[in-house]
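> got a structure for you, letters missing:
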């Protein structure tokens, strides 16, 4: 494939290295809003930028009928509009709050546990995420996906919020520490015991590899997708 990288920071550089090792060509490395010319006619765009610029970055690519793999979090209120643009331009868009294989297995485990625990009201649920101090959004997109997985399976909850769980609001603690790639934990606590499931990333390589695999998978497809489609369909 010919790959354009939109957002060439730490993640973009690792994605580029992995893509080249898998035999792909990097035709653009951009830290500004792309244009048809600067994208340099790629087969796919992998977009890891910042929340404030993600929408415009993705919009330009889709309007030029280029499939987009997006890992930028913190802009999702505009995601329905992006999915409409992908459909109107007969191209493809795949958003992932986390591209790691392990995290996507963790998503499935989280939903299964939430379904098992939904009738045990003596257990209070709490989420916690820890990331590096450079991360600009809180909570993380991964934590939001985990919260949504619990809400879908446990009718006690209707929404999530930053802070402690109260009533129908599922709580997420967002902690920032130096150079932590990403740690996510879900706790079910009662007066007598605690159940915890946890995913710890050791580095960014798993996220980057998953993004490249998604870019390979999306070739020749049209529509809006997630990593669940890539890994489990």
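Perfect, I can see it now. Here the structure is a predicted model, which is why all the values come from computation and not from measurement.
> Could you use CA atoms for every contact and neighbour count after this?
OK.
> Please identify the helix or strand for the residue most central in space within the chain.
The central residue of the chain, meaning the one whose C-alpha is nearest the mean C-alpha position (Cα atoms, centre = their mean), is residue 97 at 1.0 Å. Taking DSSP states H and E as the criterion, residue 97 maps to no regular element, lying outside all helices and strands.
> right, and it touches residue 146 too?
No - if you go by Cα atoms under 8 Å, residue 97 and residue 146 don't touch, sitting 9.9 Å apart.
> List the contacts of the nearest residue to residue 31 once chain neighbours are set aside.
Spatially, and ignoring its direct neighbours in sequence, residue 31 is nearest to residue 7 (4.9 Å; Cα to Cα, 6 or more residues apart in numbering). Going by Cα atoms under 8 Å, 6 or more residues apart in numbering, residue 7 touches 29, 30, 31, 32, 47, 48, 49, 50.
> Narrow the residues you listed to those that are buried.
Neighbour counting with 16 or more other Cα atoms under 10 Å marks 29, 30, 31, 47, 48, 49, 50 as buried within those.
> my guess is the fifth one contacts residue 12, does it?
Yes - using Cα under 8 Å, residue 48 and residue 12 qualify as a contacting pair, with a distance of 6.5 Å.
> who touches both of those two?
Any residue near both residue 48 and residue 12 by Cα under 8 Å, 6+ apart counts here, and that gives 5, 6.
> among the contacts of residue 7, which are in strands?
Per DSSP state E, strands hold the following members of these: 29, 30, 47.
> structure B:
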């Protein structure tokens, strides 16, 4: 495949390595200062850019009939617009807060546990996420996805950064060193604690999942998720 990278930071460079190892070609590296973009050269685009650039990148690709996946977080106020545009133009689009295959299994585990815990009101839910100091948004998109998974299946209604009130899931965000990403979901009661945890050892898992999603998306029409890619 001929892949365009929108955003050429650490993740973009890692995706480039993984894509080339899988036999693909990088035909464009679109970053802040890029002016001329040849959409006709691309089979698919992968966006790991900045929150204020993501929606523009996604829209431009859809308008130019280029399938695009995006792992950029912090832009979701425009997510419904992206879906509407994709459907209008019969494009192809995947957004995921985290493309790691292991994290997407973790999302399913989180939802399954939440279903089991729904009627056990003696347990209070909290979450913690730890990332590197260069991560701009807090809480992470992955933590928000986990919180939504709990909210969908329990009596919780919202999530809240730091301390939560009644029916709010408190999410603690820490920025430490070069930590790729650690997410913990905790159910705590007076008598015991249940927690599930995912720890990323490096960025390669995110990049690998993103390339697999791009391979899967080519030739399709519609808005999809990693659940579709993995058949979960």
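Perfect, I can see it now. As the structure is a prediction and not an experimental result, all values here were calculated from the model.
> what TM-score do we get after superposing?
In this superposition the chains share a TM-score of 0.96, using TM-score structural alignment, normalised by the length of structure 2; 232 aligned residues with a Cα RMSD of 1.3 Å.
> in structure 1, which spans are strands?
Assigned by DSSP E, the strands in structure 1 fall at 2-6, 25-30, 44-47, 68-70, 92-95, 124-131, 159-162, 169-176, 183-189, 194-200, 223-225.
> JSON lines for the ones you listed, including distance to residue 83 of structure 1?
Shown next, in JSON lines, are those (distance: least, Cα to Cα, whole Å):
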{"stretch": "strand 2-6", "distance to residue 83 of structure 1": "18"}
{"stretch": "strand 25-30", "distance to residue 83 of structure 1": "23"}
{"stretch": "strand 44-47", "distance to residue 83 of structure 1": "15"}
{"stretch": "strand 68-70", "distance to residue 83 of structure 1": "11"}
{"stretch": "strand 92-95", "distance to residue 83 of structure 1": "7"}
{"stretch": "strand 124-131", "distance to residue 83 of structure 1": "28"}
{"stretch": "strand 159-162", "distance to residue 83 of structure 1": "23"}
{"stretch": "strand 169-176", "distance to residue 83 of structure 1": "27"}
{"stretch": "strand 183-189", "distance to residue 83 of structure 1": "28"}
{"stretch": "strand 194-200", "distance to residue 83 of structure 1": "29"}
{"stretch": "strand 223-225", "distance to residue 83 of structure 1": "6"}
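> Go through the ones you listed and name the closest to residue 214 of structure 1.
Closest to residue 214 of structure 1 of the strands of structure 1 is strand 68-70 (Cα to Cα; 7.1 Å).
> quick one: the closest one to structure 2 mean distance?
Compared with structure 2 after fitting, strand 68-70 of structure 1 deviates on average by 0.5 Å (mean Cα distance after the TM-score superposition for structure 1).
> helices and strands around that strand, which ones?
With contacts defined as 3 or more Cα pairs under 8 Å, 6 or more residues apart in numbering; DSSP states H and E, the packing partners of strand 68-70 of structure 1 are strand 44-47, helix 51-63, strand 92-95, helix 205-217.
> what separates the third one from the chain centre, distance-wise?
Centroid separation between strand 92-95 of structure 1 and its chain, computed with Cα atoms, centre = their mean, to the nearest Å, is 11 Å.
> By how much does that strand deviate from structure 2 on average?
Aligned to structure 2 and superposed, strand 92-95 of structure 1 gives a mean residue distance of 0.4 Å (mean Cα distance after the TM-score superposition for structure 1).
> how about the strands of structure 1, which one is nearest residue 208 of structure 1?
Closest to residue 208 of structure 1 of those, according to Cα to Cα: strand 44-47, at 9.9 Å.
> what does the closest one rub up against?
1-7, 54, 57-58, 61, 66-72, 211-212, 215, 219.
> Buried members of these into ChimeraX, please.
Buried residues among these (16+ other Cα under 10 Å), as a ChimeraX selection:
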select :1,2,3,4,5,6,7,54,57,58,61,66,67,68,69,70,71,72,211,212,215
